[in-house]
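Peer 1: below is the sequence, then the predicted model.
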Amino acid sequence: MKKILLVCSAGMSTSLLVTKMQAAAKEQGIEIGIEALPVAECSTVVDSVDIVLLGPQVRFQKSQVEKLVNGRIPVEVIDMRAYGTMNGKAILEDALIKIK
């Protein structure tokens, strides 16, 4: 099972997005683990996920997260439009493409 970590400043704004992404995965019959955490806590799980998606509001911390994963997995900033509209389906599809 693939695992996606969403990171934002407090872990709150991405919680709704996690729900939308899980619903999209269920519709498509995809088994996936999706979790949201604040940047300060992401180091606790980066070794067990397949991709880290940063909320647009923390894109400036991308290099910090990239150092944590040390090239093992992709670290991407979520498209601002998809994030703003909470388009879980589009964000999920984009993440799955980047994992492969």
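Peer 2: Cool, the structure landed.
Peer 1: going by C-alpha atoms from here, please, whenever you check contacts or count neighbours.
Peer 2: Noted.
Peer 1: so how far is stretch 43-62 off the chain centroid?
Peer 2: On the basis of Cα atoms, centre = their mean, to the nearest Å, stretch 43-62 sits 6 Å off its chain's mean C-alpha point.
Peer 1: state which helix of the chain is the longest.
Peer 2: For the chain, the longest helix by residue count, based on DSSP state H, is helix 13-28.
Peer 1: then this one, side by side with the first:
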Amino acid sequence: MEKKILLLCAAGMSTSLMVTKMLKAAEEKKIDVKIEACPIERFNEKLNEFDIFLLGPQVRFKQADLSKVAAECGKKVEVINMLDYGTMNGAKVLETALNALK
């Protein structure tokens, strides 16, 4: 079953590169995922479309507020590890997201 992961950040630019790295890692491991990135302002409109939401480190202060909203729909909001984000470690970020969904 396809897992749907959405990365949220201030503008959606730096996370776009992370999406590419994560998709490459998923392809190598033959994991069925849909991964996209968008600005954090679009969280509410995307809530029903994705299983988990990953926040870029620059918007981590929003986790508590978004988690409350997401929990009502049985969804999770996690913050991407700063080191993994800085090194664009798509495989590690993908693994973190999939583990959070278990």
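Peer 2: Sure, I can see it. Keep in mind that this is a model prediction, so the values were computed, not measured.
Peer 1: quick one: residues in contact with the longest helix of the first structure.
Peer 2: Helix 13-28 of the first structure has contacts (Cα atoms under 8 Å, 6 or more residues apart in numbering) with 6-8, 31-32, 34-37, 55, 83, 86-89, 91-92.
Peer 1: that helix: average distance to aligned residues in the second structure?
Peer 2: Compared with the second structure after fitting, helix 13-28 of the first structure has a mean deviation of 0.2 Å; criterion: mean Cα distance after the TM-score superposition for the first structure.
Peer 1: list the buried residues of that helix.
Peer 2: Residues 13-15, 17-18, 20-22, 24-25 are the ones in helix 13-28 of the first structure that count as buried (16 or more other Cα atoms under 10 Å).
Peer 1: which one of those residues is nearest to Met1 of the first structure?
Peer 2: Checking the buried residues of helix 13-28 of the first structure against Met1 of the first structure with Cα to Cα, the nearest one is Ala25 at 12.0 Å.
Peer 1: next one: the closest one from Val18 of the first structure, what distance?
Peer 2: With distances taken as Cα to Cα, to the nearest Å, Ala25 of the first structure is found 10 Å from Val18 of the first structure.
Peer 1: how about the helices in the second structure?
Peer 2: All helices of the second structure, identified by DSSP H, fall at 14-28, 43-46, 63-71, 82-86, 90-101.
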